[in-house]
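Enquirer: Got a predicted structure plus its sequence, pasted below:
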Amino acid sequence: MVTSIRRQDQLASEAGVLARAGDLFQLLRDGKARTRAELAELTGLARTTVAARIDALTSLGLVGPAGEAASSGGRPPSKFVFNATVRLVLAADVGASHAAVAVTDLNGMVLARHKEALDVADGPEAVLDWVLENGHKLLAEIGRSAADIAGIGIGLPGPVEHGTGKPVKPPIMPGWDGFDVVGYIRRDIDAEVLVDNDVNIMALGERHAHWSEYQDVLFIKLATGVGAGIISSGELQRGADGTSGDLGHVRVPGGEGVLCRCGNTGCLEALASGQALAAKLAAQGIEASSGSDVVDLAAQGNVNAIHALRQAGRDVGEVLAICVNMLNPSVIVVGGSLSRAGDQLLAGIREAVYGRSLPLATAKLRIEQSRATTDAAILGASRMVIEHVLSPAVVESAVAAALRA
């Protein structure tokens, strides 16, 4: 008797959670059209409860009609589906020497985009004004306005305190330290604004677009700097202060005496970043000023460039071997401008990781080149916003506000 009462209480509690419109909405985010009866069967809720929640979601525009199901007699039941175009996301990827902005729907589909060279050292006002100006142009291009924006996601090339959106002592971003990015953007567009480190959003974008079946993914960006985005048990790990994944300043064996811009010696970034490899070739009398130049030279068969990339891979692999033993990822994805080198870089990484990691940790480990490439950051900035604005709590809050209005 006591067990039966406890079970009834548990079911009532679960029904109370599922009865919220925000939770019911999560079932429809997969894009599959369902009838009220199907939703009632899935949730165990009464049809009247489901109908009330669907009406609330429909009033927000998040759910819309999707035709009718086959009738078993009488009037055919209506189907409902997630309306991903009701609101939009403005996604921005700010790099050291470039910036990109795009408008996506609530499924993360890119509807319009623009990219050009832009120096982050120009300062926050200049860069963010560029983001806003081009964001408005893209909205006009697709016939929408800022009123349609549900949220804005921005990736920056330096440490960010995610809770406030403020950069924290970014080494290549003069004038950005402590700048109120969220407040500055919201003076122009009144929407949710989320800011994060560029590698974190690249990890989100890469995983969602190409590795969603894996819960533990390590994304490595090799470009002007070196960093990692860590996804564990399906969740992005930012750490206590938002600095997790800063692999660029881990000391590498054999790097003694090599000065890093952080002031220490032997850092991975000082040995294996694009700038470090270009400087190494330039010292040998080979014309190279960036990591892209090194990759291009290797593609042309330059032996020095190939050797530099292979050694950079080994150096990166030495650090990643420690990460593999600690985090046990299923996939390591290598992105950034140096990743264009493909196996010329990955061979060195694999050599070090498989040679230095525990056999059990590498038995099923995949080390792959980025598939999202230059789209990773834009997709991740969009995904960061989407997961927030469509979360059960935020949707439920919107429903409550609509009912009060």
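Expert: Thanks, I have the structure now.
Enquirer: From now on I want contacts and neighbour counts done on CA atoms only, so please keep to that.
Expert: Fine.
Enquirer: Identify the residues contacting the nearest residue to residue 24 once chain neighbours are set aside.
Expert: Of all residues not flanking residue 24 in the chain, residue 18 sits nearest, at 6.0 Å (C-alpha to C-alpha, 6 or more residues apart in numbering). By C-alpha atoms under 8 Å, 6 or more residues apart in numbering, residue 18 lies in contact with 24, 43, 45.
Enquirer: quick one: which of those is nearest residue 2?
Expert: residue 45 (23.8 Å; C-alpha to C-alpha).
Enquirer: Next up, a structure to set beside the first:
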Amino acid sequence: MSEMASAGELLELVRTGQASTRTDLRRLTGLSRTAVVARVSALVDAGLLLLGEELASTGGRPPGALVFNHDAGVVLAVAIGRSRSQLAVFDLEGRELAGDTRDHGVGISAQELMPQLAERLTAMLADVEPPVLGIGMSLPGIVDPEKIVSVDSPVMGGWDGVDLAPYLRQVADVPIYLANDADVLARSELFGPGEKPRNALVVKASTGLGMGVIADGRIIPGAMGAAGEIGHTRLDSAGELPCRCGSTGCLETIAGGWALVARLVESGVQAGHVRDLVASALAGDAVARGLLRESGRHLGELLAIAINLLNPEVVVIGGDMGQAFDLYTAGVRESVYARSTALATRDLRFMPATHADSAGLVGCAALAIDHILAPASVDARLTAPIVD
């Protein structure tokens, strides 16, 4: 960094643990002592940084330390799926403060569900003091993050083109950040403490099939936000089976949760959702176990191509089918190792989603936090006029 390093960039250094004192900031940025003091003072005044002197009396950091104030605000996480909505309030460090997960009817309209979500979010905020700074939301399929609308979601019929922002602004008039469910799953793998993957394929295997791509530590959404839409790639083994997207021969017709549930029901087992299929498999049902493993094999056929092209270090398996990780991944491995190059798979690891069933919520929170605390956003907040 240089003499032009901004207050937002200094906050990023403290927040990520690279700096904990003004001396650290001077060393890392090359800023003068006066410049560092001025920027730190602005961040303290905004409530984003705490000084060690303020924490020493409570057994906190030593005098001179700088601490990111994760209680400066909260973000709302809204993960909407085909039959379930997950809501939560997170602090700025990514810790969940309140949550509310409920099932809803398949095929429910945005006009019916969104007001319910707004009421539930408002109720959760009743006991939360910090201001809401942003909302992170995910939907299945392709979305437009600028207009805050679904663009193409076979799983959420009737949602395409519906303006979702007004419903959420009834809860809090703050920035709204929208991404598809596979991308937020990938984002959750890059959030929080611990080692992060630099190059990874993050699969969401649930009612539908999608994939987030992490390359060189960044999520790759694609030109139209459609990167990783593997569920609707044609596969020879799917023949001309009709898909819910209107096409035929898609991977989902033989490997998606909706298709597997239909086959399980045909075998005489009662099931209404892929979670029921997974529960049956984990309980030892031979048909359910066979369906999951077969789904993994079909998914592995396409993953092998992506692995050869992108050479990831890890494949993360999340979503409802990921709850039966060992069983499902056994099928994936069969196809991947049979079809990928030896070099691409030599050090390849398969791992379950880090945040398990909460991965979608964590990813939505990360989506909002990463935008809100980006240096440019922090700088804009510091220079914004105060409105009474």
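Expert: Alright, I've got the coordinates. Every value quoted in this text rests on a predicted model; they were computed, and no experiment measured them.
Enquirer: Can you calculate the TM-score here?
Expert: Aligned and superposed, the two chains score 0.92 in TM-score terms (TM-score structural alignment, normalised by the length of structure 2); 383 aligned residues with a C-alpha RMSD of 2.3 Å.
Enquirer: Return the closest of the contacts of residue 18 of structure 1 with respect to residue 65 of structure 1.
Expert: Nearest member of those to residue 65 of structure 1, counting by C-alpha to C-alpha, is residue 24, at 15.9 Å.
Enquirer: quick one: what helix or strand has the equivalent of that closest one over in structure 2 in it?
Expert: Structural alignment (TM-score structural alignment) places residue 24 of structure 1 against residue 10 in structure 2. Counting by DSSP states H and E, the element that carries residue 10 of structure 2 is helix 7-15.
Enquirer: for residue 42 of structure 2, same thing?
Expert: Assigned by DSSP H and E, residue 42 of structure 2 falls in helix 33-45.
Enquirer: Now that helix: buried residues?
Expert: 35-36, 39-44 (16 or more other C-alpha atoms under 10 Å).
Enquirer: Name the next helix or strand downstream of it, please.
Expert: strand 49-51.
Enquirer: quick one: that next one to structure 1 mean distance?
Expert: Following superposition, strand 49-51 of structure 2 is found to deviate from structure 1 by 1.1 Å on average (mean C-alpha distance after the TM-score superposition for structure 1).
Enquirer: got a list of what whatever residue of structure 2 lines up with residue 247 of structure 1 touches?
Expert: In structure 2, the residue paired with residue 247 of structure 1 is residue 230, using TM-score structural alignment. Shown in contact with residue 230 of structure 2 (C-alpha under 8 Å, 6+ apart): 209-211, 251, 302.
Enquirer: And residue 102 of structure 2, by the same measure?
Expert: 84-86.
Enquirer: ok, those vs residue 255 of structure 2, which is closest?
Expert: Once C-alpha to C-alpha is applied, the member of those that ends up nearest residue 255 of structure 2 is residue 84, at 20.5 Å.
Enquirer: Look up the counterpart of the longest helix along structure 1 in structure 2, residue range please.
Expert: Looking only at structure 1 and at elements set by DSSP state H, the helix with the highest residue count is helix 303-327. Mapped onto structure 2 using TM-score structural alignment, helix 303-327 of structure 1 spans residues 286-310.
Enquirer: What segments of structure 2 are strands?
Expert: 49-51, 66-68, 74-80, 84-91, 96-103, 132-139, 142-144, 149-152, 176-180, 200-205, 209-215, 218-219, 314-318, 349-352 (DSSP state E).
Enquirer: what range in structure 1 does the first one sit on?
Expert: Counting by TM-score structural alignment, strand 49-51 of structure 2 lines up with residues 63-65 of structure 1.
Enquirer: Name the residues of that stretch that come out as buried.
Expert: 63-64.
Enquirer: wait, doesn't residue 72 of structure 2 sit right on residue 48?
Expert: Yes - assessed by C-alpha atoms under 8 Å, residue 72 of structure 2 is found in contact with residue 48 at 6.0 Å.
Enquirer: who has more neighbours, these two?
Expert: residue 48 (21 against 18; other C-alpha atoms under 10 Å).
Enquirer: how about that one, what does it touch?
Expert: 11, 68-70, 72.
Enquirer: Go through the residues you listed and flag the ones preserved in structure 1.
Expert: Counting by both residues aligned by TM-score structural alignment, their matches' C-alpha atoms under 8 Å, structure 1 reproduces these contacts from those: 68-70, 72.
Enquirer: from these, which is closest to residue 239 of structure 2?
Expert: Of these, the one sitting nearest to residue 239 of structure 2 (C-alpha to C-alpha) turns out to be residue 70, at 52.4 Å.
Enquirer: That closest one: neighbour count?
Expert: Residues lying near residue 70 of structure 2 (other C-alpha under 10 Å) number 18.
Enquirer: check contacts around it.
Expert: Counted by C-alpha under 8 Å, 6+ apart, residue 70 of structure 2 has contacts 48, 91-93.
Enquirer: For those residues, give me TSV that also has distance to residue 358 of structure 2.
Expert: Written out in TSV, the entries for these read as follows (distance: C-alpha to C-alpha, whole Å):
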residue	distance to residue 358 of structure 2
48	27
91	15
92	17
93	16
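Enquirer: And residue 167 of structure 1, how far from residue 236 of structure 1?
Expert: Distance, residue 167 of structure 1 to residue 236 of structure 1, by C-alpha to C-alpha, to the nearest Å: 18 Å.
Enquirer: More neighbours: which of these two?
Expert: Between residue 167 of structure 1 and residue 236, residue 167 has the larger neighbour count (other C-alpha under 10 Å), namely 24 against 18.
Enquirer: Counterpart of residue 239 of structure 2 over in structure 1?
Expert: So, by TM-score structural alignment, residue 239 of structure 2 is matched to residue 256.
Enquirer: So that match is in contact with residue 270, correct?
Expert: No - look at residue 256 of structure 1 against residue 270 with C-alpha under 8 Å: they stay out of range, at 10.5 Å.
Enquirer: Neighbour count: the two, which is higher?
Expert: Taking other C-alpha under 10 Å, residue 256 of structure 1 and residue 270 do not tie; residue 270 has more neighbours (25 against 12).
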